[in-house]
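Asks: here's my sequence, what's the structure:
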Amino acid sequence: MRSPSLAGIHAAAEKIASILPETPLLPLEVHGVTVWCKAEVLQPVGAFKIRGAWHRLSDLSPEEAAKGVVGVSSGNHAQGVAWAARRLGIPAIIVMPNDAPKVKLEATAAMGATIVTYDRPGGEDRDEAAARVLAQTGGTLVHAYADPWVIEGQGTAGLALSAQMEQWAGGAPTRIVTPCGGGGLAAGLALACPEAEIVPVEPEGWDDVARSLASGTIQKVGADAPATLCDALQTPATREINFAVLKERCQSGLWVSPSEVAEAQRLAFRQLRLVVEPGGAAALAAVLAGKAPVDGRTAVMLTGGNTDAEAFAKVLAG
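Replies: Okay, here's the model as predicted:
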C-alpha cells in the first residue's frame, strides 16, 4: 500500500473542488479568544467523510469500479461512500453495526447502497464481516480511515482551512483540534498543515490514539470501554498507516466526557446555529472544557451533523 502524501492531498483537492462548494469557517469566542470552526457538518452527507470517499472511488480503475466497493462504517463514511458511488455509478455495499443511529442507516440506504449489518453490541468483528462480503463480491475495500486515498481526501479539509484562515484570521492555523476515531482525518490534517499542532480528541474510554501516542505503540480500546454516543469515533484501534503520520506530528491526544460533548453540542446550536452530532462535537468540547489551549489562530473541526432528532432534542433539553 502506498503512503499518503501532500501531493496526493493537492490532487484530491482539485477533484473535490470541481464537485463540492467549500464549507464555511465560522468564528466563535471561547474564553475571550476567537477560535475558528470548520463546519464540515454542512457537507452534502453531513460530514467530512465525503472527501475521502470521493478521492478513493474516483481513482478506481474501470475494472475495479465494475466489481463495486465495500465500506465499513457506523454511518458518516457509509454515506460518503454511498454518495460517491451513486454519482459514479459504482455498486456499493456498506457493512454497518446494527446499533448505528437510525438516521445514518436510513440515509445510507436512501442513496442506493446495500447495507449488511453486524452485531457490534454482541462483539462481532466488523473487519471479519467486511472480509466475508469482499470474498463474495471481489470488490474494493474502502476503509474508513486506514486507506491512503481516504487520508488524502480528508486532508483537503486542512488545505481549505488554511486558505480560509489566511483570509480571516491573519494567518494559517497554529493549532487544529479535531475529533479522532481511527485517525484518518487527523493524519490528513497533519500532512496538509505541517506547521500546525494537531490535537486529536476522543471520547472518554475510547482514547486509544491518545494512549498510542503516549506509549509510542498502537494501543487498542479496552474490553471494558463504556458505551458512548460518539458512534462516529467508536473505532477499536488506529492502524499503522495512520499512526506513522500521527506519531511524528501529534504530541499528545485528549479525551472528553459525555457531559462535555453535550455542552459543546448545545453551544454550537446556540451560537453557530449548527446541528452537530456527539462525535462531531468532541474537538469543540475539549476547547470549551479548557483541555485544549487556544489562541487567535486555533481551528476546531466540527466534523459531523448526523444525529437523530429525538436524541438531539434530549441534548438541547439538558
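
Asks: CA only for contacts and neighbour counts going forward, please
Replies: Fine.

Asks: so which helix or strand takes in residue 70?
Replies: strand 69-72 (DSSP states H and E).

Asks: if I've got this straight, residue 219 is in a strand?
Replies: No. Residue 219: not assigned to a strand; according to DSSP: H, G, I helix; E, B strand; the rest coil it is coil.

Asks: returning to that earlier point: so which residues make contact with the strand holding residue 70?
Replies: By C-alpha atoms under 8 Å, 6 or more residues apart in numbering, the surrounding residues in contact with strand 69-72 are 77-78, 81, 90-96, 126-127, 130, 133-134, 139-144.

Asks: cutoff 7 Å now
Replies: With contact meaning C-alpha atoms under 7 Å, 6 or more residues apart in numbering, strand 69-72 is reached by 78, 81, 91-96, 130, 134, 139-144.

Asks: show only the entries of those found in helices.
Replies: Of the positions in the contacts of strand 69-72, 78, 81, 130, 134 sit in helices, assigned by DSSP state H.

Asks: which one is residue 155 nearest to, not counting chain neighbours?
Replies: residue 188 (3.7 Å; C-alpha to C-alpha, 6 or more residues apart in numbering).

Asks: what is the burial count for that neighbour?
Replies: For residue 188, the neighbour count with other C-alpha atoms under 10 Å is 31.

Asks: one more to line up against the first:
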Amino acid sequence: MIELADVWAAEARLSPRLRVTPFLHSQVLSAMTGAYVLVKFENHQFTASFKERGALNKLLTLTDDERARGVSAMSAGNHAQGVAYHAKQLGIPATIIMPAHTPSVKVEHTRAHGAEVVLAGETLVEANAEAQRLTAERGLTFIHPFDDAMVMAGQGTVALEMLAAQPDLDVIVTPIGGGGLISGVATAAKGLRPGIEIFGVQAACYPSMLCAMRGEPPTGTGNTIAEGIAVKYPGELTTEVVRARVDDVLVVDESRLEQAVALYLFIEKTVAEGAGAAPLAALLEYPERFAGKKVGLVLSGGNIDPRLLASVIMRELIREGRVVTLRLPISDRPGTLAQVTAVLRDCGANIMEIQHHRTLLALPAKEASLEISFEARDRPHGESVVAALVAAGFAPQVL
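Replies: Now for the predicted structure:
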C-alpha cells in the first residue's frame, strides 16, 4: 500500500524533468453538466499521456546496475512510449514487447524514442509471456504498466498538481484500466484531503476493477474506443488501494465515450483518446452524482488513431442531427432528381453525398431510389428539410 510520502518523493524526482500540465476551468462543460468542471490536460505531456509520470519515476529509482543492464516493458500504447522516451533521456537501454497486431504508427513512435521493439503474440497475454521470457533471459528490469508501487506513486503526482491549483476540489474523476493512475491519485488526494471523493470510470465492456471491488470474477470482452482502459485483469496492488481509497467506480457505454471525445474536440479544441475522455463521459452519464460540485477530470491522454477520430466526429454529428442521411423513393423520369435537390437548396441544406439507384431489382422498373447525406445547421434545421421534402410530395426515410 503506497502512501502520500511516496507520491511526494515521486514529485521531487519528476519535477525537474516533467512539466506541470494545464488544469483549467471549462465554462461550457460546466454549463452542460451542472458541475464546476476543471480539466487536467495530461495530453500535453511529450508523449501525450500521463504514463510518462509512472515510467519515469520507476526509471529514476533503479540502481546503477539495473540501469546498465536495461529495462523491458510490455505495452501496445502509451506505457511503451513513456518508458522508451524517458529511458532514452536517461541513457538506459529499453526493450519494448508489443503484440504483433499493434498499429504500425505506435510501433514506429516507440522505435523513434530509441527502444528496441519486439513484436510477439496475437494478444496482450501472449506478448506478456514473451516479455517475461526476454526479461529473464537478458537480465532486464521489467517495468509494469500499473501494478508497481513506484509507477503508482508517479501517477499520483497528477493529483498533487490538481490540488495545488485548486485546493477546494470536491471530486477527482479518472479512468481505470489496470488501476495505476487511480491508485496514485486516490493516495495523494485522500492524503491531502480525506474528505475528497475519488471516482473511477471504466468502459462498460471492461468493468474489471468494478468486478474486483464487488468480489466478482473479472470480465472484459468486446471492442471499445477506450483501448487504454480495456484491461481484463486489474493489478493486485492497485486493487488493494482502490478498495481502500476509491469511493466508486462508474461504467459508461460506447456512445458516451464517443460523445466525450467529440466534445473535447468541439469545445476545448483538444484531442482526447477514448480512455482520456472517460471521466467526461461519466459526468454526462451520471450528472446527478456531480451536480453543484467542483470536479477535476483527468484527461489522461490524446493518442487516438486519426481514422478513429474522424469516425467518432462523424458519428457525433449524426447524433446531433447535423448530418442527415435519407432514403427517398422517386419516379424514374427526367427532372425528378433536380426537384429533390432544389428542395434541399431552397432549405439551405448542403449535400455531402448522393447515390441514385435505378437498376436495383427490388425496385419497379419505373422507380428509382436516392440516398442523400446532407449537412444541417442543427437538428431542427434537418427536420425542417425533411418536412419540406414531404410537403413537395416525396416520402423520405431518415436513416
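
Asks: one step back: and of the ones in helices among the contacts of strand 69-72 of the first structure, the nearest to residue 277 of the first structure?
Replies: residue 78 (15.5 Å; C-alpha to C-alpha).

Asks: so what does the closest one match up with in the second structure?
Replies: In the second structure, residue 78 of the first structure lines up with residue 80, judged by TM-score structural alignment.

Asks: which residues does its match contact?
Replies: By C-alpha under 7 Å, 6+ apart, the contact list for residue 80 of the second structure reads 73, 74, 96, 110.

Asks: for the second one, give its distance to residue 328 of the second structure.
Replies: It stands for residue 74 of the second structure. 52 Å (C-alpha to C-alpha, to the nearest Å).

Asks: neighbour count for the two, which is higher?
Replies: Using other C-alpha under 10 Å as the criterion, residue 74 of the second structure and residue 328 rank with residue 74 on top: 27 against 18.

Asks: trace residue 282 of the second structure over to the first structure, please.
Replies: Aligned partner of residue 282 of the second structure by TM-score structural alignment: residue 286.

Asks: which residue packs closest to that match, ignoring adjacent ones?
Replies: Leaving aside its sequence neighbours, residue 286 of the first structure sits nearest to residue 292 (C-alpha to C-alpha, 6+ apart; 5.7 Å).

Asks: what lines up with residue 58 of the first structure in the second structure?
Replies: By TM-score structural alignment, residue 58 of the first structure lines up with residue 60.

Asks: can you tell me the SS state at the closest residue to that match other than its chain neighbours?
Replies: Leaving aside its sequence neighbours, residue 60 of the second structure sits nearest to residue 13 (C-alpha to C-alpha, 6+ apart; 7.3 Å). Following three-state DSSP, the label given to residue 13 of the second structure is helix.

Asks: what about residue 13 of the second structure, distance to residue 55 of the second structure?
Replies: Taking C-alpha to C-alpha, one finds residue 13 of the second structure at 12 Å from residue 55 of the second structure.

Asks: ok, residue 43 of the second structure next?
Replies: 16 Å.

Asks: and for residue 158 of the second structure?
Replies: 14 Å.

Asks: neighbour count for these two, which is higher?
Replies: Neighbour count, other C-alpha under 10 Å: between residue 158 of the second structure and residue 55, residue 55 has more, with 29 against 26.

Asks: I figured the more buried one hits residue 150, correct?
Replies: No. Using C-alpha atoms under 7 Å, residue 55 of the second structure is not in contact with residue 150; the gap is 8.3 Å.

Asks: enumerate every residue touching the aligned residue in the second structure for the residue nearest to residue 155 of the first structure.
Replies: Per TM-score structural alignment, the equivalent position to residue 188 of the first structure in the second structure is residue 184. With contact taken as C-alpha under 7 Å, 6+ apart, residue 184 of the second structure is in contact with 152, 153, 155, 156.

Asks: any idea whether residue 184 of the second structure is helix, strand or coil?
Replies: Assignment for residue 184 of the second structure (three-state DSSP): helix.

Asks: any idea what residue 68 of the first structure aligns with in the second structure?
Replies: Under TM-score structural alignment, residue 68 of the first structure pairs with residue 70 in the second structure.

Asks: can you tell me the SS state at the aligned residue in the first structure for residue 108 of the second structure?
Replies: Alignment of residue 108 of the second structure against the first structure is given by TM-score structural alignment, with residue 106 as its counterpart. Secondary structure, three-state DSSP: residue 106 of the first structure is helix.

Asks: and for residue 352 of the second structure?
Replies: Residue 352 of the second structure ends up strand, using three-state DSSP.

Asks: figure out the helix or strand that the residue nearest to it when sequence neighbours are not counted lives in.
Replies: Distances taken as C-alpha to C-alpha, 6+ apart place residue 374 nearest to residue 352 of the second structure, at 5.0 Å, with adjacent residues excluded. Using DSSP H and E, residue 374 of the second structure maps to strand 367-375.

Asks: quick one: that strand aligns where in the first structure?
Replies: Using TM-score structural alignment, strand 367-375 of the second structure pairs with nothing in the first structure.

Asks: by contact count, what packs against that strand?
Replies: Applying 3 or more C-alpha pairs under 7 Å, 6 or more residues apart in numbering; DSSP states H and E, one finds that strand 367-375 of the second structure contacts strand 323-331, strand 350-357.

Asks: what does residue 298 of the first structure align to in the second structure?
Replies: Going residue by residue (TM-score structural alignment), residue 298 of the first structure aligns to residue 295.

Asks: from residue 34 of the second structure, how far off is its match?
Replies: Residue 295 of the second structure sits 10 Å away from residue 34 of the second structure, taking C-alpha to C-alpha as the criterion.

Asks: cool, and residue 5 of the second structure?
Replies: On the measure of C-alpha to C-alpha, residue 5 of the second structure and residue 34 of the second structure end up 35 Å apart.

Asks: just checking, residue 47 of the first structure touches residue 79?
Replies: No. Using C-alpha under 7 Å, residue 47 of the first structure is not in contact with residue 79, being 8.7 Å away.
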